[in-house]
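Q: Task: produce atomic coordinates for the following.
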Amino acid sequence: MQAPFVWFHHNGEKSNETKKFFETLLGWKPSDGPGGMTMLAGEGGPFAALASKTERYGDQSAWIPFVMVDDVDAATQQAISLGAVLLKEKSRGPAGYFSIVRDPGGAAIGLWKKA
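A: Below you'll find the predicted structure:
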């Protein structure tokens, strides 16, 4: 596999309710994260974040998986050339750079490179 999933972002609108839901259902441990996000951790450490009320990507409430790429700009341009729609231009996050695109089937995916 070229690029396995390396992170997950919950793009929902009700982060407080979602945080309580996953903490109770699956035992995921929430903590404050950058930009008002809530980080979720399991036994192996953090693996996902819940959107803040102001930092959502696109208009759908869903989990967005992130994959590691060698070059965010090149991967984003290739995705667009293959029919993807750009949801979030290349941005700097806490651990690297990322963009988010919606594939031709309608699902969002994050393209990420570690800083």
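Q: From here on, just use CA atoms for contacts and neighbour counts.
A: Noted.
Q: Give the buried residues for stretch 81-94.
A: A84, V85, L86, L87, K88, K90 (16 or more other C-alpha atoms under 10 Å).
Q: what helix or strand is the residue nearest to A48 when sequence neighbours are not counted on?
A: If the residues on either side of it in the chain are set aside, A48 comes closest to F8, at 4.6 Å by C-alpha to C-alpha, 6 or more residues apart in numbering. Using DSSP states H and E, F8 sits in strand 5-10.
Q: Does whichever helix in the chain runs longest pack against any helices or strands, and if so which?
A: As assigned by DSSP state H, the longest helix anywhere in the chain is helix 15-26. With contacts defined as 3 or more C-alpha pairs under 8 Å, 6 or more residues apart in numbering; DSSP states H and E, helix 15-26 has these neighbours: strand 29-32, strand 45-50.
Q: what helices or strands is the shortest one leaning on?
A: Here strand 29-32 is seen to pack against helix 15-26, strand 38-42 when contacts are counted using 3+ C-alpha pairs under 8 Å, 6+ apart.
Q: and among the ones you listed, the most buried is which?
A: strand 38-42 (a mean of 19; mean count of other C-alpha atoms under 10 Å).
Q: can you confirm S61 is in a strand?
A: No. With DSSP: H, G, I helix; E, B strand; the rest coil as the criterion, S61 is assigned coil and is not in a strand.
Q: doesn't H9 make contact with it?
A: No. Taking contacts as C-alpha atoms under 8 Å, S61 lies outside contact range of H9: 10.4 Å.
Q: okay, those two: which has more neighbours?
A: Neighbour totals were compared for S61 and H9, and H9 leads with 23 against 14 (other C-alpha atoms under 10 Å).
Q: I'd like the structure of this one too, to check against the first:
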Amino acid sequence: MRAWPATLAVALCAFAAACISTTRLDTSGLSFSQDPLIGKVVWNDLITDDLAAVRAFYSGLFGWTYDDAGSRHGHKYVLARAGNAYVGGILEVDDRADGKPLSRWLPYVSVDDVDAAVQRTKSEGGRVAVPPTKVNLGRVAAIIDPEGAVIGLARSRIGDPDETSTAPALGRIVWTELLANNPQQAAKFYAAVVGYEPLTAARRGGEYTWLTHRGTRRAGLFENPSSEAEPVWLTFFAVDDPAASAERVQTLGGRVVLPPSPTLRDNTIAVVTDPTGAILVLQKFPT
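A: This next block holds a predicted model:
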């Protein structure tokens, strides 16, 4: 984890660079809430060590197109679109010195006050990967929870993308879920830091916790099923056929970690990685 703060600092700098001018950020495919949507994932960045490879992969898998958002300290940053709506950003960073994989999706969750949330993070036993940083569209930071999962925090000055902007559609992000070793402690941590109101219910395969705010389900929390896997925030993408999409992942240079099966949420998801090792979940849509 020692390399992550530096990597995340680069990511936030690139995100800031992309937000320097609202004229460079085409918001025609977005509409914004007048009130903060606390707890909602409002942006996602893919951090990767091979920009060309992931551009080809996600274009082939989801049909994405890209807008060049320049570079920061020599690190290229592009914005990905599904149709006319932005899906997220892709940042190319240098390989880690220790050779360990670094590619992953990083969600940013809306909070009431980034600086206060960072202070709550430290009080609850988490760490600050990147301190609060001012960008033209607001303020952002990145934290590491007590189990090591990384997430971004954001407070936008122009409002959060509303439910219309983020409505489920093929090729777009439709859900975010934390795999935690101790779901009860994780729920307590994020309730304190973000303001979530956890709601736990029994489901096939074990208990599942929805991280809600004012009655709206914003993210999920599930017990990590593998002792070998690190706790991580998973990003779900809508596809019409998880099995066919998983096969396409392999032809595009990715890897299938868990194919669809009756025991894996009734054949509705597949867990895969892109060519650089970033994990993602293919979610059947409509369900």
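Q: returning to that earlier point: what's the distance between the equivalent of the residue nearest to A48 of the first structure over in the second structure and T251 of the second structure?
A: When the second structure is aligned by TM-score structural alignment, F8 of the first structure is paired with N44. Separation of N44 of the second structure from T251 of the second structure (C-alpha to C-alpha, to the nearest Å): 25 Å.
Q: Among the two, which residue is more densely surrounded?
A: N44 (20 against 13).
Q: Check the gap between the more buried one and D67 of the second structure for me.
A: With distances taken as C-alpha to C-alpha, N44 of the second structure is found 15 Å from D67 of the second structure.
Q: equivalent range in the first structure for the lengthiest helix in the second structure?
A: Ranked by number of residues, the top helix in the second structure under DSSP H is helix 4-18. Helix 4-18 of the second structure corresponds to no residues in the first structure, going by TM-score structural alignment.
Q: Which positions in that helix come out as buried?
A: Buried residues in helix 4-18 of the second structure (16+ other C-alpha under 10 Å): 5, 7-18.
Q: closest to A53 of the second structure among these?
A: Ranked by distance to A53 of the second structure (C-alpha to C-alpha), the buried residues of helix 4-18 of the second structure are led by A11 at 18.3 Å.
Q: Can you get me a residue count around the residue nearest to the closest one when sequence neighbours are not counted?
A: Distances taken as C-alpha to C-alpha, 6+ apart put L91 closest to A11 of the second structure, at 6.5 Å, once the chain neighbours are dropped. Neighbourhood size, L91 of the second structure [other C-alpha under 10 Å]: 25.
Q: give the contact list for S71 of the second structure.
A: A14, A17, Y77 (C-alpha atoms under 8 Å, 6 or more residues apart in numbering).
Q: Could you export the helices and strands packed on strand 29-32 of the first structure to TSV, including columns for distance to M68 of the first structure?
A: Output for these, formatted as TSV (distance: least, C-alpha to C-alpha, whole Å):
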stretch	distance to M68 of the first structure
helix 15-26	25
strand 38-42	19
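Q: Out of these, the one nearest G106 of the first structure is which?
A: Here helix 15-26 is closest among those (C-alpha to C-alpha), at 22.7 Å.
Q: and the closest residue to F5 of the first structure other than its chain neighbours, what does it touch?
A: Once flanking residues are discounted, F5 of the first structure sits nearest to V67: 4.6 Å by C-alpha to C-alpha, 6+ apart. Residues near V67 of the first structure by C-alpha under 8 Å, 6+ apart: A3, P4, F5, V6, W7, I109, G110, L111, W112.
Q: and V67 of the first structure, what pairs with it in the second structure?
A: Per TM-score structural alignment, V67 of the first structure is aligned with V109.
Q: which SS class is that match?
A: strand.
Q: Is it correct that Q185 of the second structure falls within a helix?
A: Yes. Counting by three-state DSSP, Q185 of the second structure is found in a helix.
Q: could you show me where the helices are in the second structure, in order?
A: Counting by DSSP H, the helices of the second structure are 4-18, 51-62, 114-123, 183-193, 242-251.
Q: what's the closest of those helices to A219 of the second structure?
A: helix 183-193 (10.8 Å).
Q: So which residues make contact with the closest one?
A: By C-alpha under 8 Å, 6+ apart, helix 183-193 of the second structure touches 117-118, 120-121, 124, 145, 180, 196-198, 209, 211, 221-223.
Q: Weed out the non-buried ones from those.
A: Of those, these count as buried by 16+ other C-alpha under 10 Å: 117-118, 120-121, 124, 145, 180, 196-198, 209, 211, 221-223.
Q: returning to that earlier point: could I get the helices of the second structure as CSV with distance to N84 of the second structure?
A: Rendered in CSV, the data for the helices of the second structure read as follows (distance: least, C-alpha to C-alpha, whole Å):
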stretch, distance to N84 of the second structure
helix 4-18, 17
helix 51-62, 13
helix 114-123, 29
helix 183-193, 32
helix 242-251, 22
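Q: Give me the residue at the spatial middle of the first structure.
A: H9 (3.3 Å; C-alpha atoms, centre = their mean).
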